[in-house]
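A.B. asks: Sequence plus the predicted model coming up.
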Amino acid sequence: MRTPRMHNERSLTLAWLLLLGLTLVGAVLGNAGSPGLWVTVTVAAMMAFKGRVVIDHFLELGGAHPSIRRLVRFYAVALPVMLILTDLFGPQIAWLTTL
């Protein structure tokens, strides 16, 4: 019979192993992959997924106010989107942000 604590520890361990595996895949991709949009999109997707795993399993936002939970989840999606936009429009963004 499983206790809630045992299930929680197993869930955290599996989440940690998943994050570790994705980090290793990202390292191999960064080392072996050639630069391009597909690499950026892949890294951004892994970034968003890893952010969601961390938010759901380690930040314990399940009991937080819904607006706080939505804001943090939005942040985990906004950063990968900004990464893709920077890859697509880097020179234009640099021009817009110079003094």
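C.D. replies: That came in fine, so what should we check first?

A.B. asks: make it CA atoms for all contacts and neighbour counts henceforth
C.D. replies: Will do.

A.B. asks: Need the nearest residue in space to His57, chain neighbours excluded.
C.D. replies: If you skip the residues right next to it in sequence, His57 has Leu12 as its closest partner in space, 6.4 Å away by C-alpha to C-alpha, 6 or more residues apart in numbering.

A.B. asks: Repeat that for Gly26.
C.D. replies: Counting by C-alpha to C-alpha, 6+ apart, the residue nearest Gly26 is Val43, at 6.9 Å.

A.B. asks: So what touches whatever helix or strand that neighbour lives in?
C.D. replies: Assigned by DSSP states H and E, Val43 belongs to helix 37-57. Applying C-alpha atoms under 8 Å, 6 or more residues apart in numbering, the external contacts of helix 37-57 come out as 11-12, 15, 19, 22, 26, 29, 33, 61-62, 72-73, 76-77, 79-81, 83-84, 87-88.

A.B. asks: Put this next to the first one:
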Amino acid sequence: MSKRFGQLEWFLFTLIAITLFNTFLGEKFDSTVLVSVLIALTVTYKGFVVIDHFMELKEGHNKLRFLMKLYFLIFPSLIIVSAFY
């Protein structure tokens, strides 16, 4: 039996790598604003990947997909805004 990585495995590996990178950023950098912005942007990307590839909403109902993506745009944006105050 062949043990090859498929597309989903690569997406999962990428999500794990981004999570580890975010952990590294949080532990090593003192700039709260920069770290908050970078983490919020990666959360948005990770949310889009999960929506499209793991929840399979790419082929799903467009309104549901729109609402889910809107969630991952609004809340990280609020994190970015709050980082500056």
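C.D. replies: Yes, it's here. The structure displayed is predicted, hence computed values, not measured ones.

A.B. asks: Looking for the alignment partner of the residue nearest to Gly26 of the first structure in the second structure.
C.D. replies: In the second structure, the residue equivalent to Val43 of the first structure is Ile39, according to TM-score structural alignment.

A.B. asks: number of nearby residues for its match?
C.D. replies: Residues lying near Ile39 of the second structure (other C-alpha atoms under 10 Å) number 22.

A.B. asks: Can you tell me the closest non-neighbouring residue to the residue mapped onto Ile68 of the first structure from the second structure?
C.D. replies: Aligned by TM-score structural alignment, Ile68 of the first structure pairs with Leu64 of the second structure. Spatial nearest neighbour of Leu64 of the second structure, chain neighbours left out: Leu57 (7.7 Å); criterion: C-alpha to C-alpha, 6+ apart.

A.B. asks: And that neighbour, how far from Leu15 of the second structure?
C.D. replies: As judged by C-alpha to C-alpha, to the nearest Å, Leu57 of the second structure and Leu15 of the second structure stand 18 Å apart.

A.B. asks: ok, now Val33 of the second structure?
C.D. replies: 22 Å.

A.B. asks: ok, these two, which is more surrounded?
C.D. replies: Leu15 (19 against 16).
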